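[1] got a structure for you, letters missing:
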């Protein structure tokens, strides 16, 4: 006999959305969260992080994001929102449970968390997200750099870098936002393989997410058709493009070599650098599925739109481009979670386990 209907690994936005979907389909899941509380990685992001989507488009199912629907929530607002969402779910959440391995025998999964008794269930949802393992590209000579190297996931604020020569590697939202913030305190270069692409934040007076929702782009289930995620533009209200054009930060093609504390640029010039920040994204943290045989050789899950192609009963929520452009976002994980749960339960829907409904 199984301990639970479903076990959800991860208590961030993906895990909470998965729990909401599980309850809506008549299940009583348990969430195993490695951290101290079910808020995912949000508290560890840099201090100034602000969402590029307004509150109206930054909600999990059943509970609108509080405040002015048109404001852009700060990191700490998201953390508070997730805490409140977890409280209203009515779902058992076990914090401090870091899952080590998952095995499967005779149609049931056994989930092993460090220092805890094993749990069994016919269904496991891997919702530890697509942003838990920092990606560090193999840049030429980077492993020999004698200065400071850190990933954007370790960056908090610009004060420790005052007066330094800093290179930020990347071309996405985080890379540009961090580089622009640092430029007020240090000499900063934004290094990338191709020029940063900017997209207006509010074309024709409406946020870009309004237009994305209006034309149905957020909902297009095309993620499974992509061999690799496309490069997206940096959402900009005019601040970041103007900063780059002023050289604060300046933008250059990727350095060619690193020698000690010195980098060489494509034009042959060399200069000393104090810190290199890798704003190069993340990869799914799914090592607990290694022994199950559910992952490809590069660590990516063997899945189709969130459904395991190797193990019946195993699902995923929160992967980048899992089904759509919005799959790894607050506004998108809910749709994917309900799709996965509907497929795993055979469209069984309950009306007796509603949760996180708006007040009033």
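    Perfect, I can see it now. It should be emphasised that the depicted structure is a prediction, and the values quoted were computed from it without experimental measurement.

[2] Going by C-alpha atoms from here, please, whenever you check contacts or count neighbours.
    Will do.

[3] Give me the buried positions along the longest helix belonging to the chain.
    Criterion DSSP state H: the longest helix present in the chain is helix 75-89. Residues 75, 76, 77, 78, 79, 81, 82, 85, 86, 89 are the ones in helix 75-89 that count as buried (16 or more other C-alpha atoms under 10 Å).

[4] Over to stretch 103-118?
    103, 108, 109, 110, 111, 112, 113.

[5] is it fair to say the first one lies in a helix?
    It stands for residue 103. No - Residue 103: not assigned to a helix; according to DSSP: H, G, I helix; E, B strand; the rest coil it is strand.

[6] Do I have it right that it meets residue 293?
    No - assessed by C-alpha atoms under 8 Å, residue 103 is found out of contact with residue 293, at 9.3 Å.

[7] Distance check, the residue nearest to the spatial centre of the chain against residue 105.
    By C-alpha atoms, centre = their mean, the chain has its centre lying nearest to residue 131, at 3.8 Å. Distance, residue 131 to residue 105, using C-alpha to C-alpha, to the nearest Å: 29 Å.

[8] just residue 161 next, same as before
    From residue 161 over to residue 105 (counting by C-alpha to C-alpha), the distance is 52 Å.

[9] re earlier: look up the closest residue to the residue nearest to the centre of the chain, ignoring the ones flanking it.
    residue 282 (4.8 Å; C-alpha to C-alpha, 6 or more residues apart in numbering).

[10] Second structure follows, compare the two:
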């Protein structure tokens, strides 16, 4: 440790949520620092698979204050374009990001919160945790999984289909990442891919993209806040956005899901009817959990590993705000366009706290 430093607010995480929070704090004249564990700008977007594209056009995928410019030749920008946009955003607003800095823990220390890192300690009157979920992939418990001698990857480790040329691959998961990665592999004729899901996949209508999803999520939150009937939000429409590669693979008959297998064997899997299939690799597209280990010293965890919140503010620690982990920290707050509103609200609450 090189010593102790002080600021009004520490933001943990330099991805889209942390940058949006920094933008609003800067506008409110609050002193803050952003601590990012990554070596370069771009958050989790710099670690995705090669073919990943956004669900929405650039103009509907923007952080507050700065429209994302269109990507030439692409209606839906790819991850590389998003990384460049986030880097430009950080520079444009001169956001004070320090990297690479890994936060080890957040502790109460009288009237302040102490943020321990791998290099020094920061003392602040408030903390925004914006570490997301990408860094905590979830793998379900399936009998025999540890006995399987093939390759097992999670979404976070998948990059391109060429790695699996000539192999038998199972993609597990009925969400967007499962459908997109299964399509990516299926459209490569050198890969023998099987897509399995717990329940039949639900595709959204082809004309629905991130613009409509954000509106639906916002309407649901408004209904709940006003005590009206839960509309069901995005989940009521379906699970999978039919982005162009998914649509192509589906329409060509290459994206037909099969029921989830029930157990592993050393050289493959077994289905519920007892049939076995040889498999070389399994790609788990089974989601994520909030990356909140740095908040463990505060003892705030509730059901499902979530920290109970009122909006973005932690109920058990009002100096802590959580941003971008999903709808429980703001409607659509895990998206580029959706995080701005929750970031604005968190920054406003913190500014009020600092004035008190």
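    Everything's here; your move. What you see is a predicted model; the values in this text were computed from it and never measured.

[11] And the aligned partner of the residue nearest to the centre of the first structure in the second structure, how far from residue 291 of the second structure?
    Under the alignment (TM-score structural alignment), residue 131 of the first structure maps onto residue 134 of the second structure. Distance of residue 134 of the second structure to residue 291 of the second structure, given as C-alpha to C-alpha: 8 Å.

[12] try residue 203 of the second structure
    From residue 203 of the second structure to residue 291 of the second structure the distance is 28 Å (C-alpha to C-alpha).

[13] re earlier: and the residue nearest to residue 131 of the first structure, what pairs with it in the second structure?
    Checking TM-score structural alignment: residue 282 of the first structure goes with residue 288.

[14] Test my guess that that match contacts residue 134.
    Yes - with contacts counted by C-alpha under 8 Å, residue 288 of the second structure reaches residue 134, the gap being 6.5 Å.

[15] thinking again about what came up before, can you name the residues that contact the match of residue 131 of the first structure?
    Residues in contact with residue 134 of the second structure (C-alpha atoms under 8 Å, 6 or more residues apart in numbering) are 44, 156, 288, 289, 291.

[16] Doesn't it belong to a helix?
    No - going by three-state DSSP, the assignment for residue 134 of the second structure is coil, not a helix.

[17] From residue 151 of the second structure, how far out is it?
    20 Å.

[18] again with residue 328 of the second structure
    Taking C-alpha to C-alpha, one finds residue 328 of the second structure at 34 Å from residue 151 of the second structure.

[19] The stretch 101-250 of the second structure: helices as residue ranges?
    With DSSP state H, counting those that start in this stretch as the criterion, the stretch 101-250 of the second structure has helices at 176-186, 210-225, 244-251.

[20] so what secondary structure elements neighbour the shortest one?
    Other helices and strands packing on helix 244-251 of the second structure, by 3 or more C-alpha pairs under 8 Å, 6 or more residues apart in numbering; DSSP states H and E, are helix 176-186.

[21] Which strands or helices does the helix it packs on pack on?
    strand 168-172, strand 192-197, helix 244-251.

[22] For residue 52 of the second structure, which of those is the nearest?
    Between residue 52 of the second structure and those, the tightest spacing by C-alpha to C-alpha is seen for helix 244-251, at 9.7 Å.

[23] Please compute how far the closest one lies from its chain's middle.
    23 Å (C-alpha atoms, centre = their mean, to the nearest Å).

[24] go on, stretch 161-175 of the second structure?
    Its chain's average C-alpha position is 22 Å from that of stretch 161-175 of the second structure, according to C-alpha atoms, centre = their mean.
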